[in-house]
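Student: Got a sequence here, can you model it:
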Amino acid sequence: MSDQDAPQKDLLAGRLLLLGKFHGAFGIKGEVKLESFTDPPERIFKYQPWTLRDAQGRERACTDARGRATPKGVVARVPGIEDRDAADAMRGTEVWVPRSTLPPPAPGEYYWVDLEGLRVANIEGVDFGTVSHLFSTGANDVMVVQGDRERMIPFVEPDFIKSVDFEARLVTVDWDADF
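Tutor: Model (predicted):
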């Protein structure tokens, strides 16, 4: 990575990522139902400290959250939440973590957030714009590219995604410019 790329790496490292969301009380002792976006779901507890953001956008730091997987999903114990009413008040609160808390992806794997903002061009060199975001369809992931128009390209390697070059900040795709 060149010195010119260092600010982008620092920006990603400090960026907060949404990893979960609370869905109300679990039992009467202050535990909270937690929808985790990690795989496996209980891995969310390894990525702390958390920033908890409520529906009004208010944030507070959280360290030392604990939890477990149950047949009904992940259950969390959050410091300061001691009863059912306090746990239920957490409903809708999001769990955000610094990108820097996540381990480096394995070779050939990518965090979606790291792809956002990269330029996208096809193998003929036609510039499509930049990666806006990705989403999953169940069958495969889809890369949404914003440029002269919006394109949705299946994130399937090597069929459509030919290369991802972070140094060049470029994703090369095998995709017709008219499609």
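
Student: going forward, measure contacts and count neighbours with C-alpha atoms only.
Tutor: OK.

Student: Name the residues of the host helix or strand of Phe135 that are buried.
Tutor: For Phe135, the element it lies in under DSSP states H and E is strand 127-136. With burial defined by 16 or more other C-alpha atoms under 10 Å, the residues of strand 127-136 counted as buried are Asp127, Phe128, Gly129, Thr130, Val131, Ser132, His133, Leu134.

Student: Isn't Gly24 up against Ala87?
Tutor: Yes - Gly24 is within contact range of Ala87, at 6.0 Å (criterion: C-alpha atoms under 8 Å).

Student: and for the two, which residues touch both?
Tutor: Residues touching both Gly24 and Ala87 (C-alpha atoms under 8 Å, 6 or more residues apart in numbering) are Val32.

Student: out of these two, which sits in the more crowded spot?
Tutor: Shown here are Gly24 and Ala87; by other C-alpha atoms under 10 Å, Ala87 has more neighbours (26 against 21).

Student: how close does the more buried one get to Thr93?
Tutor: Computed with C-alpha to C-alpha, to the nearest Å, the distance linking Ala87 and Thr93 is 10 Å.

Student: From the contact counts, what lies against the following helix or strand past the strand holding Phe135?
Tutor: Per DSSP H and E, strand 127-136 leads on to strand 141-146 as the next helix or strand towards the C-terminus. Under the contact criterion of 3 or more C-alpha pairs under 8 Å, 6 or more residues apart in numbering; DSSP states H and E, strand 141-146 touches strand 127-136, strand 150-154.

Student: next up, for comparison:
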Amino acid sequence: MSKTMTKWIEMGRTAGPYGVKGWIRISPAGEGDLLLGSRAWAFRPAAGGDPRPLELEGARAHGGMIIAKWKGCDSPEEARLWRGTILLERSAFPELPEGEWWAADLEGCEVVNRAGDRLGTVTGLGSNGAQDILQVKGAAHSYLIPMVPAYLLGVEPEKKLITVDWDPDWF
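Tutor: Take a look at the predicted model:
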């Protein structure tokens, strides 16, 4: 019998207590709206270990942060003990329209150019203000490849493969 592996995606980090009733400030990592739209949160302590589900009692945006309350945290003193990462299961993410991808699905993808040269692996996504940028780490060089049709030829997250029109000398 095969056991399905849960893919956990880091969505933020705890940032200390908020108020006197056990609310905790969360510094979101990217998709704060996605975190607020889900109730299937998990917590991984800063010291490491397996994620454990949280029974969320409430969450809302507050400035550039999120404040949240979950069962088992009822005071500022308890909130200070919750140091770590807030996670969501990848399966909780909504489907995107054709031609859009979640950053979590692109990270770890191998990037090759049209000639078949391996450029490296996607380590993250950034932005230059005009478009998203693939951050690719290769053996000898790192690349910042704009995610525009002129350079992005194919994205196959299920195969962990991205094909680009990019010369290895353009770093």
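
Student: Please work out the TM-score for the two chains.
Tutor: Scored against TM-score structural alignment, normalised by the length of structure 2, the superposed chains reach a TM-score of 0.80; 166 aligned residues with a C-alpha RMSD of 2.6 Å.

Student: related to what we said a few turns ago, would you convert the buried residues of strand 127-136 of structure 1 into JSON lines that also reports distance to Ala106 of structure 1?
Tutor: As requested, these are exported to JSON lines (distance: C-alpha to C-alpha, whole Å):
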{"residue": "Asp127", "distance to Ala106 of structure 1": "28"}
{"residue": "Phe128", "distance to Ala106 of structure 1": "27"}
{"residue": "Gly129", "distance to Ala106 of structure 1": "26"}
{"residue": "Thr130", "distance to Ala106 of structure 1": "23"}
{"residue": "Val131", "distance to Ala106 of structure 1": "21"}
{"residue": "Ser132", "distance to Ala106 of structure 1": "23"}
{"residue": "His133", "distance to Ala106 of structure 1": "20"}
{"residue": "Leu134", "distance to Ala106 of structure 1": "19"}
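
Student: Mind listing residues that contact stretch 65-77 of structure 1?
Tutor: With contact meaning C-alpha under 8 Å, 6+ apart, stretch 65-77 of structure 1 is reached by 26, 30-36, 41-42, 45, 78-79.

Student: End to end on that stretch, go ahead and measure it.
Tutor: End-to-end distance for stretch 65-77 of structure 1, by C-alpha to C-alpha: 6 Å.

Student: At which residues are the strands of structure 2 located?
Tutor: For structure 2, the strands defined by DSSP state E occupy 8-18, 23-28, 41-45, 52-53, 56-62, 65-70, 84-89, 110-113, 118-127, 132-137, 142-146, 152-156, 161-164.

Student: which part of structure 1 lines up with the shortest one?
Tutor: So the one you mean is strand 52-53 of structure 2. Against structure 1, the aligned range for strand 52-53 of structure 2 is residues 60-61 (TM-score structural alignment).

Student: The matching stretch vs structure 2, mean deviation?
Tutor: After superposition onto structure 2, the average distance of stretch 60-61 of structure 1 to its aligned residues comes to 2.2 Å, using mean C-alpha distance after the TM-score superposition for structure 1.

Student: how far does that stretch sit from the chain's center?
Tutor: When distances are taken as C-alpha atoms, centre = their mean, to the nearest Å, stretch 60-61 of structure 1 is centred 19 Å away from the chain's centroid.

Student: which other residues reach it?
Tutor: Contact partners of stretch 60-61 of structure 1, identified using C-alpha under 8 Å, 6+ apart, comprise Pro49, Trp50, Thr51, Leu52, Arg53.

Student: Enumerate every residue touching the fourth one.
Tutor: With contact set as C-alpha under 8 Å, 6+ apart, Leu52 of structure 1 has these partners: Glu59, Arg60, Ala61, Cys62, Thr93, Glu94, Val95, Trp96.
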